[in-house]
Each structure stands twice: as structure tokens, then as C-alpha cells.
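Trainee: give the three-dimensional model of this entry:
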Amino acid sequence: MHSLESVHALDTLLNSLHTQKANLLHQLEQIDADIAAAGRKRAKICNDAALVSKLPPELLSHIFLLCQKDKPAFRLIATRVCSRWRDLAVGTRMLWTDIRISLAHYLHVQSGLDKMETYLSRSGPSSLFDVRLDIDDVLDYAPFLKLIANHIERCSHLSVSVLAVSVRQRTSAACLLFREHLELLWAPHLSHLSLHVDSGDGYEITMCGTPSILKAGAPSLSHLQLTGYATGLQPPISGGITTLYLDGMYMTSLTVLEYRDMLATNRCLVNLSLQWFAIDSSMSTDSRTVELPMLRSLRIRTEEGYSGSNEALLNALPLSRLESLILYDFDDLFSFEFPNVKDLSLYNCEFLMDQTVIEQLVLAFPSIIRLTLELYSGPFLYAALSILGEPMTWPKLRTLCVKELDIIDDSDDFSALSRLVQARSRVNSPLDFLYLDNSSHRRAVDILRALGTPTKIICTDIYPAPWPPGSDMNYYDNFWED
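Mentor: Model (predicted):
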């Protein structure tokens, strides 16, 4: 009996202790909550006392936008500083109009979709927005296209790159997705459209003759890029396209007539980029120039074993109007003249090793101010540029950019460069700037500066400058890929 009473007493004590513990834990939780609340009040008082908090919301919002230009992640950082900054950042619609999403794994899909929905919501119903979507694997990006299509009336810039697609069925599916979601759309504010579908299977496509996307119209479209298998997609004909970038890698050969018709539908072209186009000129004797009165910048790339006509590529263009020209893997200059080209870039052009072609080159480009060379530049051109006496070769030349000298085994290029810089300085036609890639700059800068000429030796990035000239466009550019 005594034993039972003891157990009962202990149970009562244990219950009492558990109750006391629960009460103490509750009090502790309450104290933690009070500490957090006091901390928030203190932080708010300190934040309000800070000079930046004295700024009116309109000015602080403008500062946010300036910071966003230099640091794209700033908008997210701003939402984590304090409640005032978060409310202001979320309410600043222009912070959320630049949407960039990369999908490299299936786990990224839902989070990327949530991000796009959030940004579209925060950007508001009337703000224009830009989208850049990069897909690096075989992933389902149809929901993204559907979401973009639902808001296409306020989309200003649309760039989609589908990479690492390895089989024909997936490639076809990618293009079909574009058609399914973009075919019938009206995009009144779309100014930049860039679509790329990559593949490694190498089957050929044919460029459509009728619109297959944006059939309802895109009257503001000025920049159009279709590369990879996306070249088979034909957007609406627009009289306002000023920059056209097309990739013929997977296309069947175009006849001269088809090529001319393609150009003729874009009379407002200022910038034209063509790569790996095969033109069959065997059935045509038409040598007329297509009317492109505003064309000023051209870049063309061919490839080894190219079966089409490089001459036909140039023959249809108003070359006399060009001011900027880039040639990559070009095999011949033919007999064309470029009287107004001031900015000339020659990449991997083996014809520069031919002395007779050098003479033709100098005569074909009488107005050169800036010259860029990469690979196979050879000593012949350096010698031509440094000829003493009159007339001076390219007397207007003020900027020379030379890249990848380090891949050439001997030192001929460096000694030729030195003679060039010295010679032009002696005849009062010095280079203002000599740009060298990082490796070449390290090897040559001390030697060149020791010459005592006014030429400024500058280290530059090995990568080509953005195209079109002066452009700050951030888009997928496969023109330079091997």
C-alpha cells in the first residue's frame, strides 16, 4: 500500500514538473519572439536613421535601377536588406523586366518557371520585358514558350538557344515547339528576335518561303537572328529589319535567285551576317546588285571544302556602301572593290600568304582606318603596311589589332610588327593604337614600347568585338565557333 502511494506521489510530481517545463519553454519562446521583435524595431530605427533612408522612394528606386545595370543580381540583393528596400524593390517594375534563365538540368525547370512567373508578375501588366532562355539539355521548355506567348504583347527582346540536341527527332521537336507556340502571335513591341537550335546529326533543312512564326505580325522587329536548325523557321516579312543574322550550316544550297529574293525582302538592312551559306550559281548569270541602300556592315564566314560560290555571296550585295567588313575563312577576294570600308577584319584567311593577293587587298580597300588580323596574317601584309615613301600604304590607317601571334612558332611576326610601327612613325603616318591579345602583349609590349613611337600598345581580349559594330547586344553568337 505504501508503495502505491509513493508511485502516485511521484506521478503527481512528474506531471507538475512537465507542466513547469512546458510553461518555461513557452515563456522562452515568448522571450525569443520579444527579442526578435525588439531587434526588428531597433534595426528599423537604425535603418531610418541612416542617410540612405532619408532619400525619397522615387530617388532610391532610380538608384536601384542604376545598380541593376552593373550587377544583374542586385534586385535580389535589395529585397534582402530590409523590409523597406524589399517593398520598394518589388514595387520597382523595371527591375524585373530583364529575365534570364539557364536550364542545364531537369531540376532547374520548375524553379526557372517560377522565376519567370514571378518576374513577369512584378514587371506589371504594361512594362516591356526582355527574355533570354538557354537550354543546355533535352528538357521540357514548352511551359516557358507558353508563358512567353501569353505575354508576347509586351515582349521587346526574345532570345532562345536550344543546345546539346543530338538526334533528329529532338531537333524537329524543338522547331515544332517554336511553331506551335509562336506561329499565330501578334508581337507589336518585339524588336529583337534570336532563335537557335543546335544539333550534331547534320541533316539538311530548307528555308520556308512563307511565315511560320509570328504570322499575325511583328511591326517593330529590327533585329532578327535564326541560326542552327532554327534557320528553317520563316518569320513574317518585315520592312523594319535592320540587322539580319542567318546561318546556312544545315540548309540546302540556295540558288542565286532564292538568295537574291531573301535579301530583297529586307530593304532596310544596315547589318548583315551570313555564315556557311552555299549558293549554287551554276544556273544563273544574273549579276545585278540587290537594292539595299542602307547596308553598312557585313560579315561572312565560309568553311573548308565549301561547295557554293563565294563570289555569288558578294556579287548580289552593294559593296560600295559598306563601311565595316568581316571575312572569316574566305578563300579569295575576287575582283571586288570596297571603296568605303573603314573597318576591315580578316580571320583565318589564308589568301594573306599570297603576295599578289596582298597587292590586290591594298588596292581593293583604299579607305581603311582600322584593321584586325587573326591567324595566317603573315609577314607580307606587315611589309606592305610599312613601305617607306609615297604613296604610303593605307595612309588613313590608325588602329591595328593583331590576335593570336603566340600560335606562330617563329619570331617573324614580332620583328615585322616592330618595323611596321617604326616605319609608319617615320613618315608621319603613325598608328595611334596597336591592340594585341594577352599572350602576344606579354611577349611584345616591352620591345614595341622601346621603339619610342607615339603608338599606344594596348592589351585586348582575344574574343572578337560585339557585332554589329558598337552593339551591346547579349545574344548567342555561333559565328566564331569551330
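Trainee: when you work out contacts or count neighbours from here on, use the C-alpha atoms and nothing else.
Mentor: OK.
Trainee: now do the helix or strand Leu371 falls within: everything it contacts.
Mentor: With elements delineated by DSSP states H and E, Leu371 resides in strand 370-374, which encompasses its position. Residues lying outside strand 370-374 but in contact with it, judged by CA atoms under 8 Å, 6 or more residues apart in numbering, are 342-348, 397-405.
Trainee: please pick the buried ones from those residues.
Mentor: 342-348, 397-405 (16 or more other CA atoms under 10 Å).
Trainee: and which of the residues you listed is nearest Ala230?
Mentor: The nearest member of the buried ones among the contacts of strand 370-374 to Ala230, counting by CA to CA, is Tyr347 at 25.7 Å.
Trainee: and that closest one, how close does it get to Val402?
Mentor: Applying CA to CA, to the nearest Å, the value for Tyr347 to Val402 is 10 Å.
Trainee: next one: Gln360
Mentor: Counting by CA to CA, the gap between Gln360 and Val402 amounts to 21 Å.
Trainee: in stretch 137-153, what's buried?
Mentor: Of the residues in stretch 137-153, those buried under the neighbour-count criterion (16+ other CA under 10 Å) are 138-139, 141, 144-146, 148-149, 152-153.
Trainee: quick one on the thing from earlier: give me the distance from the strand holding Leu371 to the chain's centre.
Mentor: 21 Å (CA atoms, centre = their mean, to the nearest Å).
Trainee: mind listing residues that contact the next helix or strand after it?
Mentor: Along the chain past strand 370-374, the next helix or strand (assigned with DSSP H and E) turns out to be helix 378-385. Residues external to helix 378-385 that are found in contact with it (CA under 8 Å, 6+ apart): 352-355, 358-359, 392-394, 412-413, 416-417, 420, 424.
Trainee: one more sequence to fold, the one below, so I can look at both together:
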Amino acid sequence: MPFSFKRARQQEPAAFPRSILDAVKSFYATERKEPQFKPPKHDRERDRRTHAQAATTITTPANTNTKARSRHHVARHPIRLPHRITQLPPEVLAHIFVLGAEEDVMFPVTVSHVCRAWRYAALHTPTLWRRITLDAGSLLMWNYRIHRAKACTFDIQLCPQSAMSHLGYYNHVQLCMHVAIPYIHRWRSLEVRFNGYAPFLWNAALSACCGHSPTIEAPALRELTLVYPENDDTKEFALFNGFAPRLRRVTIQGIRLAWSPSVFQNLTFLDYTHHGFTRGAQAASEVLYMLQVSAGLEELRLAFPWKGDSASRYALSASFSRSVILPRLKKLALYIDGADVPPALTYTLPHLSLPVLRSLYLVSPAAPRHSQHPEVFPHLRNVLKSFPRLPALSSLHLAHAWLDERFLASLLATLAFPGKPHLTLTLEGPQVTHPFLCHALRHTGRRLRALALVRSEKLTAEAILDVINRLSGVYLQSIPPGAVPAISALYIRDCKHVDWRSLQWIAAVGILLKVWEGGREVDMRPAMSLQYDYMMT
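Mentor: The predicted structure is shown next:
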């Protein structure tokens, strides 16, 4: 008798075989690794063909090398040799990054996305993130960079664009400064430049820096730049609660500041353009007080805006009893952008004492072709009368509207003569011609050590050579043995009508010649062989 349950067991659904279950388990249990290098599609097809040929080839001693080469070709991988920059010490690499960040504000972000090693070096270099430019990128990004700078000091820069409404411009400036104000005690430098007009921009930028609270003091501040040429707000700003003991360099234009001794007494560099809200004697009095506070200056650039004052106001002032001595000042630049010398300058100069001044720059911008301004300032004689004594002057630079031959001749005659050539004279502008040089330098004697000519378009090589002959009192072409020329160096920069190749021979008589074209110095080494040939003949 058959078993009663046998038929029922045969009707049960068939179970999966063990081989299928094992295959599924092995598929999911095995760790799958993707190759690091995936060859292109045409390489994969070539590899398949190579595999097929290798499978059909009979292994013999003759084709063993061929199989080895094909197997090596199939299994090839890109060879990655370490770059030499990876062998640099981390400190050197970090210093390179910091130097690059000075040129490009986004350089830290760029180098931190190159590789793991560079990212590690960038994130562990706080000085790399110290530059905060609030007008570029989102403010959230700058908050992250402030966090990455850790305890490092900051270089704050705000130079917003003016393509917005007045209210939008004001709000944007205030919002940007709101990011940096909490870290004012860690500012190393502050630079604010406004290129467009909007009312009360200085209030938006500096209102949080004014007051009587220790939280707004700037003990680490070393450099300050505030520039807004179109400012019309006459408000006076007292910054940093009167405390910035490390401040050394200041650039000011278009703002009125309370010149506190506790902030500005340690300056070594000052680039000051007067705000223009006062004129004449009052403006000169303000500047003299500033210079008296900052008596330790080593470099000064002074400019007064031209306000169209009449010529009748040009007179030396006798109402000042203050005499300002600048015992460390070595470089002075007087810059005038206008039709004439402002009266405030002639009021200021007589009260200055400059015992160690080495370099004097009298500069004005080049006048446009169709400008109504005169080529030279009409009242330079008043400036000459107001100049203080310059016993240590060794470098004099005149540019454009300062190039008056009578003014230059009189100024050179007033300079001290120590008994040997000591003065380097630089003349820049198209006003420099052959008659100009002959008239202006006729009484210089042996004062000149070097003559530099910059962008003098009307000069030629023959004219320059004639001027040197007049100064020397003898023709350089037939100079007797032992005679010394009037100057020992001649510098020519971007004078397009001067054929400097015809002047190379002057090196043989002891005159150093240097030439610049397009901003680059010309290689004068061929002149040495010419000098040797001249001496041999």
C-alpha cells in the first residue's frame, strides 16, 4: 500500500537550488572595488582583441617574449611620478602660499582645492587667510575665512563698486563693515576706497570706529588708507578711541580727521591730500599742526586741491609763529593737480625745517592734449621764495607743469654745494628741449652727478651730447687724458627720438649710460666691447 502523503509532497512548490543561493550570497558578501584608472573605450576594445589573440596562440619558447610584452601592454597603468614641489618643507610651501595671496585674494581658495597635502597646508596656515576683501564674494565666505585665520591679525579692504543707488551704496558699505567691526582689535591694516558718490559714506564705513569705548581701539593697526575724492561731508572723525600706538603708514584723501597724538605721533609715512573744506592760511595751519604731531616722518607726500584762488592771494604769511622741524624726513613729494600752485602750499613751506631731506619730488599730472591749463604753473616764483633751505638734498625730480627753466635755474642756484658732484636731476615731460636744458643748467657748475630724462619727446641724441659738452667745457669726442666730464651718469627713459646707440661710446670717457624702453632696461653689454675698441684706438 503506497504512503498516503507521497502525492502531497510532490505537489509542493520547488525550492531554489543551493547553488543559486550560494551565488547570490557570494555576490553581495564580496567587497567590490572599482579600478582607479579606467582606460578609454578604444583601449578596452584593443585589450579584448589582444586577449583573444593570446588565447589562440600556442605557448612556445619562440613567442614567450611576445606574450610577456602583450600581457604588460594589457595591464599597463599610468605612472605617476611625485612632483618636486612635494619635496618642499611645509614651512616653505606655506610661505609661497602667503606670497601668492598678496597678489590674488582668492588664491587661498585655489590652492586648498589642489590636493590633500596642499589643503592641509593651507588650512593650517592662518596668515594665508588674513586678507579680507569685503567687496568681493559673499559675506558668508569672508566669515569662514575669518574663522580660518584663527588668532592672526587681519588686513581689511573695502573698495565697493558704485553701480547702485545712493541708499543701496550706503547700506552695502554698512553691511560689509559690520562683518569686520567685531575684530577691530585684530586689524593690521584698513583700506577703504570709494570710487563713486553717495552721501555720508564715511558715516557708513567709520561710524562704528568712532566713540569712547575700549572695544574700538586698534592696538595692532599698522597701516591706514582712507580715500574718497568726491566727499562733501565736512564732519570730523575721531578714530579708534584715540588709541593706535603701532600705526606707521597713513594715506588720506577726502576726509577730515581729528589728528590725535596718541594715534598719529609714530608715523613714518604720510600721503596726505587736503580735504579742501578750508583754504589758504587756514588750510596751511591745519597741515602744520599735523606735521608737528607727526614729527617723526621719514617720507611725506603733500597735495592741496586747486580751488581756483586768484593770484592776488599769493603772498607769504607772517601770521604763523609755528615752525615745524622734521628731523627724520628724507623724501618729500609735492603734488599739484590743477592750473596753478594753491596758496596753501606757499603758506606752508616757509615754516618747515628739513635738515636731512635727501629727495625732493615736484610732480603734476601730464596735461591732456586739448587742455586749457598752461604748460607750466604761472606763479612758480612764489614757490621759490617760500622754499626752506635744503642743505642735504641729493636728488631732485621735476615733472610736467613744474618744468619752468627760470624756476629750475634759480632752484639749482640756491642748493648747497659740498665741493663735489652730488645731485641727481630728473626731468620728466615734453617741455624738456635743447634750449630748456641749456638755459636751466647754465649755472649748475659741478653740482650734477647724474642727469635723467624721462619721456622727453623733443630731445635727440645730438642735443643731449651738446648739453653735456657745454657742462664739461670740452668736447667729449676729443677729451684730453685725465679730464673728467661734468656728469658721471646719464639715464634715458622712454625718449622715443633719442638714438641711444649713437651714445654708447660715452662709456669710454667715464659716463655710465642706462636706457629704458617700454618700461624695461636695455642690455648695454655690447657697449663694453665698443669701449674697449675706443680705448685701443
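Trainee: and the TM-score between these chains?
Mentor: Counting by TM-score structural alignment, normalised by the length of the first structure, the TM-score of this superposition works out to 0.70. Behind it: 400 aligned residues with a CA RMSD of 3.9 Å.
Trainee: picking up where we left off before, which two of the buried ones among the contacts of strand 370-374 of the first structure have the greatest separation?
Mentor: The widest separation within these (CA to CA) is 23.4 Å, between Lys342 and Leu405.
Trainee: which parts of the stretch 151-300 of the first structure are strands?
Mentor: Read by DSSP state E, counting those that start in this stretch, the stretch 151-300 of the first structure holds these strands, from start to end of the chain: 155-162, 192-197, 223-228, 243-247, 254-255, 271-275, 279-280, 297-301.
Trainee: to Ala36 of the first structure, which of these lies closest?
Mentor: Proximity to Ala36 of the first structure (CA to CA) singles out strand 155-162 among the strands of the stretch 151-300 of the first structure, at 43.1 Å.
Trainee: residue range in the second structure corresponding to that closest one, please.
Mentor: Per the alignment by TM-score structural alignment, strand 155-162 of the first structure matches residues 187-194 in the second structure.
Trainee: before we move on, back to that, can I get the strands of the stretch 151-300 of the first structure in CSV with mean neighbour count and distance to Leu14 of the first structure?
Mentor: Formatted as CSV, the strands of the stretch 151-300 of the first structure follow (neighbours: other CA atoms under 10 Å; distance: least, CA to CA, whole Å):
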stretch, mean neighbour count, distance to Leu14 of the first structure
strand 155-162, 21, 67
strand 192-197, 22, 72
strand 223-228, 22, 76
strand 243-247, 21, 81
strand 254-255, 18, 92
strand 271-275, 20, 84
strand 279-280, 22, 94
strand 297-301, 21, 86
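Trainee: so Gly429 of the second structure sits right up against His397, yeah?
Mentor: No: under the criterion of CA atoms under 8 Å, Gly429 of the second structure is not in contact with His397, lying 11.1 Å apart.
Trainee: how about Ser194 of the first structure, what's its match in the second structure?
Mentor: Under the alignment by TM-score structural alignment, Ser194 of the first structure pairs with Thr225 in the second structure.
Trainee: distance of the residue nearest to the spatial centre of the second structure relative to Leu93 of the second structure?
Mentor: Computing the C-alpha centroid of the second structure and ranking residues by CA atoms, centre = their mean puts Glu103 first, at 8.7 Å. If you measure Glu103 of the second structure against Leu93 of the second structure using CA to CA, the figure is 16 Å.
Trainee: after superposition, how close is the strand holding Leu371 of the first structure to the second structure?
Mentor: In the superposition against the second structure, strand 370-374 of the first structure averages 1.9 Å from its aligned positions (mean CA distance after the TM-score superposition for the first structure).
Trainee: so where is that strand in the second structure?
Mentor: Under TM-score structural alignment, the match for strand 370-374 of the first structure is residues 424-428.
Trainee: what about Ile205 of the first structure, how many neighbours?
Mentor: A count of nearby residues for Ile205 of the first structure, using other CA atoms under 10 Å, gives 18.
Trainee: actually Ala54 of the second structure, not the one I wrote
Mentor: 15.
Trainee: tell me the SS of it?
Mentor: helix (DSSP: H, G, I helix; E, B strand; the rest coil).
Trainee: so who does it touch?
Mentor: Counted by CA under 8 Å, 6+ apart, Ala54 of the second structure has contacts Lys67.
Trainee: and it, how far is that from His42 of the second structure?
Mentor: 18 Å.
Trainee: tell me which residues are up against the match of strand 155-162 of the first structure.
Mentor: With contact meaning CA under 8 Å, 6+ apart, stretch 187-194 of the second structure is reached by 153-162, 218, 220-229.
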